[in-house]
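Chemist: The sequence and its predicted three-dimensional model are supplied below.
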Amino acid sequence: MRWFSILAIYLLFWFLSLFAMLPIGMRTTGEAGGERVPGQADSAPHVFRPWPIVWRTSLCAGVLFGIFYFSYKMGWIDVSLPADAVNRLPG
């Protein structure tokens, strides 16, 4: 596998993990007992701290990518095209 493919697949896992990690540990202003700003959504976080989210996301994506890469190296995931699919490619 080329390094660019590794990077692209890791980034796919990273963004997938980001949307799974965003709500974890968040408390709304109502839950925290604070004053809401006029126009603030009810679901907005009381204090937004991005670095713990980035850390958890990177850790989760690393684990998921590690499982994927191990499966790829063991041959459990086949990325080659079947012979009849090659004949259907344009050009």
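Modeler: Ah, there it is. Numbers count the residues shown, from 1 in each chain.
Chemist: rest of the way, CA atoms for contacts and neighbours
Modeler: Noted.
Chemist: Just the buried residues of the helix or strand residue 63 falls within, please?
Modeler: Secondary structure from DSSP states H and E places residue 63 in helix 50-74. Within helix 50-74, the residues scored as buried using 16 or more other C-alpha atoms under 10 Å are 53-54, 56-58, 60-62, 64-65, 68-69.
Chemist: Could you dump those into TSV with distance to residue 36 added?
Modeler: What follows is the buried residues of helix 50-74, written out as TSV (distance: C-alpha to C-alpha, whole Å):
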residue	distance to residue 36
53	23
54	26
56	28
57	28
58	31
60	32
61	34
62	37
64	38
65	40
68	43
69	46
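Chemist: quick one: which of these is nearest to residue 9?
Modeler: residue 65 (7.6 Å; C-alpha to C-alpha).
Chemist: quick one: that closest one and residue 10 touch, right?
Modeler: Yes: Residue 65 is within contact range of residue 10, at 6.0 Å (criterion: C-alpha atoms under 8 Å).
Chemist: let's bring in a second model and compare:
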Amino acid sequence: MVSAIFSGVAIYFVFWWITLFLMLPFGVRSQHEDGEHAPGTDPGAPVRALMLRKVIWTTIISLTLYGIAAWSYYSGLLNVARLSRLMGFSD
């Protein structure tokens, strides 16, 4: 039971981390695009990263994806035997 909980948390963490990396480029304006260049910084550096907004959206999207994956697993749509058959690894 405990290992199932830790496995679920680990899988959710992977969903969250991948979703965060997908969300990072959205809404970012560089100093070059905005016309505000701080001395000593790269022109491609973001003016505002908007990280709190991205973390909130990352959590919402990853919870949705994790919920779909968990539902698929517990309903029997996503299991090792079925995936092996779909990929052509078993007869």
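Modeler: Okay, I see it. Bear in mind the structure is a predicted one, so any value in this text is a computation, not a measurement.
Chemist: re the thing from before, just the buried residues of helix 50-74 of the first structure now: which is nearest residue 20 of the first structure?
Modeler: Of all the buried residues of helix 50-74 of the first structure, residue 20 of the first structure sits closest to residue 57, with 8.3 Å by C-alpha to C-alpha.
Chemist: Can you tell me the number of residues neighbouring the nearest residue to residue 44 of the second structure once chain neighbours are set aside?
Modeler: Spatially, and ignoring its direct neighbours in sequence, residue 44 of the second structure is nearest to residue 30 (5.0 Å; C-alpha to C-alpha, 6 or more residues apart in numbering). A count of nearby residues for residue 30 of the second structure, using other C-alpha atoms under 10 Å, gives 18.
Chemist: next one: the one 3 residues further on
Modeler: Counted with other C-alpha under 10 Å, the neighbours of residue 33 of the second structure add up to 14.
Chemist: And it? What does it align with in the first structure?
Modeler: In the first structure, the residue paired with residue 33 of the second structure is residue 31, using TM-score structural alignment.
Chemist: Could you report the separation of its match from residue 19 of the first structure?
Modeler: Residue 31 of the first structure sits 21 Å away from residue 19 of the first structure, going by C-alpha to C-alpha, to the nearest Å.
Chemist: and if you look at residue 63 of the first structure?
Modeler: Distance of residue 63 of the first structure to residue 19 of the first structure, given as C-alpha to C-alpha: 16 Å.
Chemist: repeat for residue 13 of the first structure
Modeler: Per C-alpha to C-alpha, residue 13 of the first structure is found 10 Å from residue 19 of the first structure.
Chemist: Neighbour count: the two, which is higher?
Modeler: Using other C-alpha under 10 Å, the more surrounded residue of residue 13 of the first structure and residue 19 is residue 13, with 20 against 12.
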